[in-house]
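J.: What would the 3D arrangement of this be:
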Amino acid sequence: MATETYQVQGMTCGHCVSAVSSELGAVDGVTDVQVDLASGQVTVTSDAPLETETVRAAVDEAGFELVGS
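T.: From the prediction side, this is the model:
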């Protein structure tokens, strides 16, 4: 198991949380996604470490931006 926390910019509501959770949850190997709307932090648990670009692509697909990394 691997757990990584990312900073996501642009989330402002529950729909945003749902969109990010859905896109990241669809990534192969992801077992859990926790989103803290107030801080913009997204914690992803997966079977194996994920490539940052894979996470970035899923966040982009949801309409938001991965900050840093």
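J.: only C-alpha atoms for contact and neighbour calcs from this point on.
T.: Noted.
J.: Tell me if I'm right that A48 and T31 touch.
T.: No - with contact defined as Cα atoms under 8 Å, A48 does not count as touching T31 (10.0 Å).
J.: Compare the two (neighbour count), which wins?
T.: For A48 versus T31, neighbours defined as other Cα atoms under 10 Å are more numerous around T31 (16 against 12).
J.: Here is the second sequence; please produce its structure so I can put it next to the first one:
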Amino acid sequence: MTKETLKIEGMSCENCVHHVTEVLKSVAGVKSAKVSLKKNEAVVKYDDETSVDAMRAAVAQAGYKVI
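T.: Below you'll find the predicted structure:
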């Protein structure tokens, strides 16, 4: 299991946090996603086969930006 912290731009409320959490959890191999509005980041735990690029693409498709 691997852990990655993604800095995310564009979240402004708890609904955004929930949306980003659900989007990240929908990526194949993601085991958990803890999203913080205060820190503008997501801490994601995932299988070694899972691509960070896939997580970034899912967040971007949801309307947010990984920086």
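J.: Secondary structure class of the closest residue in space to K45 of structure 2 that isn't next to it in sequence, three-state.
T.: Sequence neighbours aside, K3 is the residue nearest to K45 of structure 2 in space, at 4.4 Å (criterion: Cα to Cα, 6 or more residues apart in numbering). What DSSP: H, G, I helix; E, B strand; the rest coil gives for K3 of structure 2 is strand.
J.: Might you report the residue contacts of the closest residue to D47 of structure 1 other than its chain neighbours?
T.: Nearest residue to D47 of structure 1 in three dimensions, chain neighbours excluded: M1, at 4.6 Å (Cα to Cα, 6+ apart). Counting by Cα atoms under 8 Å, 6 or more residues apart in numbering, M1 of structure 1 touches 45-49.
J.: Select only the buried ones of those residues in ChimeraX?
T.: Only the buried entries of the contacts of M1 of structure 1 go into this ChimeraX selection, using 16 or more other Cα atoms under 10 Å:
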select :45,46
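J.: what's the helix or strand for the one residue sitting closest to the centre of structure 2?
T.: Central residue of structure 2 (Cα atoms, centre = their mean): L24, 4.5 Å from the mean position. Element membership of L24 of structure 2 [criterion: DSSP states H and E] is helix 14-25.
J.: All set now, cheers.
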